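Colleague: model this:
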Amino acid sequence: MNSKRIHFIIAGLFIVFAAVQYNDPDPWLWILIYGAVALVAIVKVYFSQVNFTPLILTLLLILLFYTFTFIPSVLDFFESSNKSDLVGKMKAEDPWIEGTREFGGLLIAIIALNYLKRSKIN
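Modeller: Below you'll find the predicted structure:
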């Protein structure tokens, strides 16, 4: 599969991720995060001659530092007796559920941005 298609797949997925944030406690933040990843994926295809590495590295650093704020929630998740609550109901009844989900979303965004940083458009 060529890198342009992968970029468009990443963009499509992150547009969907952004679109389903309407019921999140902080929807605009997550729409911005996921939208930024989608935008980078699309813009990198159409402006392949531009070096996006500084932008992508900046986004990676911001998301990485933000990820650290959710480590206590992830640790609480590992200490929890009922792990199925994480993927069960969409309403977070325990405080660690939302934080662990957001940690996972940030990891997915970081992985995608890392791919976009390394990819070459053919």
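Colleague: from now on I want contacts and neighbour counts done on CA atoms only, so please keep to that.
Modeller: Fine.
Colleague: name the SS class of M90, please.
Modeller: Per DSSP: H, G, I helix; E, B strand; the rest coil, the local secondary structure of M90 is coil.
Colleague: tally of neighbours for it?
Modeller: By other Cα atoms under 10 Å, the residues close to M90 number 12.
Colleague: ditto for I111
Modeller: For I111, using other Cα under 10 Å, the count is 13.
Colleague: any idea how far L59 is from it?
Modeller: Distance of I111 to L59, computed by Cα to Cα, to the nearest Å: 12 Å.
Colleague: the top helix by length along the chain packs against which elements?
Modeller: In the chain, assigned by DSSP state H, the helix with the most residues is helix 95-118. Applying 3 or more Cα pairs under 8 Å, 6 or more residues apart in numbering; DSSP states H and E, one finds that helix 95-118 makes contact with helix 27-46, helix 53-68, helix 71-79.
Colleague: this one next, for a side-by-side:
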Amino acid sequence: MLLLILNSVFCLAFAGFAYVNLNDKDSWLWVSIYMVASIACAFAAFEYYFPTAYLIAIIFYLIYAIVLFFSKEGVLDWITKYKQESIVQSMQATKPYIEKTREFFGLLIISAALAMNYFVVQ
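Modeller: Have a look, this model is predicted:
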């Protein structure tokens, strides 16, 4: 029952995140990322599991998260250079390090949701 609730919440949240990314310049990437996670959670809510797909997506998302972490004006710069300036002050991310940090944490959340489903079937 808990897994049904978690997957339902993740499914709706990721679909919502995809929706708010429709107006971004890189919407093709982020809508795809969030919709893959949303669909995977929807299937898992109905107890249809695809562990290989989860693993492939998790690997892709974590590699991309590492790229965002170490990229110029990325998460590492946000931590060291900008002293962890608030990333929730405005939804209009005009500073690249804030946008990359938000994307980084989004990828970690998606990876955790997919990992939850991956380990359920193992």
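Colleague: just name the most buried of the helices and strands packed on helix 95-118 of structure 1.
Modeller: helix 27-46 (a mean of 19; mean count of other Cα atoms under 10 Å).
Colleague: give me the contacts around it.
Modeller: 4, 7-8, 10-15, 17-19, 21, 50, 52, 56, 109, 112-113, 116, 121 (Cα atoms under 8 Å, 6 or more residues apart in numbering).
Colleague: and if you look at stretch 96-112 of structure 2?
Modeller: Residues contacting stretch 96-112 of structure 2 (Cα under 8 Å, 6+ apart): 34, 37, 57-58, 61-62, 64-65, 68-69, 73-75, 77-78, 87, 93.
Colleague: separation between the spatially closest residue to Q21 of structure 1 that is not a sequence neighbour and S119 of structure 1?
Modeller: Counting by Cα to Cα, 6 or more residues apart in numbering, the nearest residue to Q21 of structure 1 once its immediate chain neighbours are dropped is P27, at 5.1 Å. Distance, P27 of structure 1 to S119 of structure 1, using Cα to Cα: 29 Å.
Colleague: one more: G105 of structure 1?
Modeller: In terms of Cα to Cα, G105 of structure 1 sits 21 Å off from S119 of structure 1.
Colleague: for I33 of structure 1, same thing?
Modeller: Distance from I33 of structure 1 to S119 of structure 1, by Cα to Cα: 20 Å.
Colleague: go on, N51 of structure 1?
Modeller: Applying Cα to Cα, the value for N51 of structure 1 to S119 of structure 1 is 12 Å.
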